[in-house]
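In: Sequence first, predicted coordinates after that:
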Amino acid sequence: MTKHIDLNADMGESFGDWVMGNDPALLDTVTSANIACGFHAGDPDVMAKTMRLAVKRGVGIGAHPGFADLQGFGRRRINLSAENLRNMICYQLGAAQAMARAAGGQISHFKLHGALSNMACEDPEIARVCYKAAQEIAPTIKIMVLASTPMQDVAEELGCYWAGEIFADRAYNDDASLVDRSFPGAVIHDPEQAAKRVLDMVQRNAIISANGKHIAAQIDTICMHGDTPNSIKIAKAVKSTLLRNEIAVRSLATASYKF
């Protein structure tokens, strides 16, 4: 059976006149867009513009909630109570749903951002609070989880529709977590290197760590960070490499995953 892979990118992360990344160019290549909800990045105008472009290009729209940390781009850890965390997720997902409808589309998936994602990967209770909140609002929403981590365990436990994600431009530790950005080699900038390692992981159904360890994984979607230098070149290289190797590329909005 032909394998299908989704290509996703974090976007809508500009703010006012300040521009982050090249969203229009990325939307020509990816099949799913994770759009910031105004807390770690973005604002209503940026959300509206990005979602309209995604609808026009036929790209699936996802909510990308993070901590209320514009200055730190959502990469600083914030400790919140379960109630505060639930309300923060509900607020951002609800806003994303409204903005998507106004743009003529709908939210098809959900992906945690930055420090919130890292904390949810380490602490299953944080993932549980976030995913349950998303389920309450949108029971059939597809949850992007870092493949083969506690995030996936929680999604399975809750009976979520979920998709396993790997990163084209990030190095991995031996436990399938991401190498901290402060370490050399944590972010991959070379498009051909990124495309080669993605193909290797998809064909082997495994995450390959920086040390060469193979970790069995369900890989449904591949992320390219919109704020990474060479992000457009990386996205194009990954897509062309997959297609050349007879791996179909399609949006999560057209697929269903539940375990």
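Out: On my side now, so go ahead. Numbering: from 1, shown residues only.

In: CA only for contacts and neighbour counts going forward, please
Out: Will do.

In: Can you show me the strands along the stretch 1-150 of the chain?
Out: Applying DSSP state E, counting those that start in this stretch to the stretch 1-150 of the chain gives strands spanning 4-11, 32-36, 60-64, 107-110, 142-146.

In: Export the ones you listed to CSV and append columns for distance to Ala120.
Out: Putting the strands of the stretch 1-150 of the chain into CSV (distance: least, Cα to Cα, whole Å) gives the following:
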stretch, distance to Ala120
strand 4-11, 18
strand 32-36, 17
strand 60-64, 14
strand 107-110, 14
strand 142-146, 10
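
In: And the residue nearest to Met119 when sequence neighbours are not counted, how close does it get to Ala163?
Out: Closest residue to Met119 apart from its sequence neighbours, by Cα to Cα, 6 or more residues apart in numbering: Ile126 at 7.0 Å. Distance, Ile126 to Ala163, by Cα to Cα, to the nearest Å: 18 Å.

In: structure B:
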Amino acid sequence: MNMFGVDIGGTGIKGAPVDLDRGDLADERFKVLTPHPATPESVADGVAEVVGHFGHTGPLGVTFPGVVVDGVTRTAANVDSGWVGQDARKLLSDRLGQPVVVLNDADAAGVAEMTFGAGRGRGGTVLLLTLGTGIGSALFVDGHLVPNTELGHLELHGHDAEKRASVKAREDEDLSWEHWARRLRKYLAHVEMLFSPDLFVIGGGVSRKPEKFLPLIHGISAEIVPAELQNNAGIVGAAMAAAKL
């Protein structure tokens, strides 16, 4: 069965039809740049462009980089503040003329990884971290999601952790992989102290290059693995949510 998923990020908006029997994209994904400012209306236009590229009609899932409760976006760290309190489900449904479900981006990626990827069949406490413009998190206890954890906003040395350990921080500060890995290790150690996970799954675009940084991270008790669905996990998770509409 094919469903459609769209993943809104701080840098790009990407989407594709998803084969839910295989847990993989059914077609090559299409991406547009996230507008700046990333207002609700301009982002909705970007989502419409992605959906229109495929001529998709019918239900779809859309991820958002922030807390989402019953289709309402509660936070907006890497997009315009106009998203705070926005009924995103209604906004996007009206813009597209199709049924839409909206969920946190890392939660969507985590559900996909737990079903089809690196977390498949794992019990205990599993924590997926998406490293990109910010840091998203999805926490699972015996396969059950604890939604909207947003652990990228934990304070680390006086800063939001994502301001120090995201991929954007590495790129903006032109950090070497070694320097960035030290920062990431400190963040993982902090999260491990709070949640004692059995497994860390590292997602986002950087999961395509695990050899660059994972061997440099030491002193963490939990197993650390790259996301198997890599940066497509959010799209797959969004499509999974759409299948429940």
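Out: Good, I have the coordinates. Every value quoted in this text rests on a predicted model; they were computed, and no experiment measured them.

In: what's the TM between chain one and chain two?
Out: The TM-score (TM-score structural alignment, normalised by the length of the second structure) is 0.38; 155 aligned residues with a Cα RMSD of 5.9 Å.

In: Tell me who's in contact with Ala155 of the first structure.
Out: Arg128, Tyr131, Ile143, Val145, Tyr161, Trp162 (Cα atoms under 8 Å, 6 or more residues apart in numbering).

In: Looking at those residues, which is nearest Ile137 of the first structure?
Out: Ile137 of the first structure lies nearest to Tyr131 out of the contacts of Ala155 of the first structure, by Cα to Cα, at 10.1 Å.

In: quick one: secondary structure of the nearest residue to that closest one once chain neighbours are set aside?
Out: Spatial nearest neighbour of Tyr131 of the first structure, excluding adjacent residues (Cα to Cα, 6+ apart): Ala155 at 7.2 Å. Secondary structure assignment for Ala155 of the first structure (DSSP: H, G, I helix; E, B strand; the rest coil): helix.

In: now Leu53 of the first structure: how far from Met88 of the first structure?
Out: Distance of Leu53 of the first structure to Met88 of the first structure, computed by Cα to Cα: 26 Å.

In: So between the two, which is more surrounded?
Out: Ranked by neighbour count (other Cα atoms under 10 Å), Leu53 of the first structure and Met88 place Met88 first, with 20 against 17.

In: still on that earlier bit, Ile126 and Ala163 of the first structure: which has the busier surroundings?
Out: Ala163 (26 against 22).

In: wait, is the more buried one part of a strand?
Out: Yes. Under three-state DSSP, Ala163 of the first structure sits within a strand.

In: which one is it nearest to, not counting chain neighbours?
Out: Leaving aside its sequence neighbours, Ala163 of the first structure sits nearest to Met144 (Cα to Cα, 6+ apart; 5.0 Å).

In: quick one: that neighbour and Phe110 touch, right?
Out: Yes. Judged on Cα atoms under 8 Å, Met144 of the first structure makes contact with Phe110 at a distance of 6.1 Å.

In: sorry, back to before: show the buried residues in the contacts of Ala155 of the first structure.
Out: Arg128, Tyr131, Ile143, Val145, Tyr161, Trp162 (16 or more other Cα atoms under 10 Å).

In: Please tabulate these in TSV, including the columns distance to Asn34 of the first structure.
Out: Converted to TSV, those look like this (distance: Cα to Cα, whole Å):
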residue	distance to Asn34 of the first structure
Arg128	20
Tyr131	16
Ile143	11
Val145	13
Tyr161	17
Trp162	15
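
In: where's Ala155 of the first structure relative to His64 of the first structure, distance?
Out: Distance of Ala155 of the first structure to His64 of the first structure, given as Cα to Cα: 17 Å.

In: and what of Ile232 of the first structure?
Out: Distance, Ile232 of the first structure to His64 of the first structure, using Cα to Cα: 20 Å.

In: and if you look at Met151 of the first structure?
Out: Counting by Cα to Cα, the gap from Met151 of the first structure to His64 of the first structure is 15 Å.

In: repeat for Ser240 of the first structure
Out: Distance of Ser240 of the first structure to His64 of the first structure, computed by Cα to Cα: 26 Å.

In: The two: who's more crowded?
Out: Under the criterion of other Cα under 10 Å, the comparison of Ser240 of the first structure against His64 puts His64 first, with 29 against 15.

In: just checking, the more buried one touches Met47?
Out: No. His64 of the first structure lies out of contact with Met47 (Cα under 8 Å); the separation is 10.9 Å.
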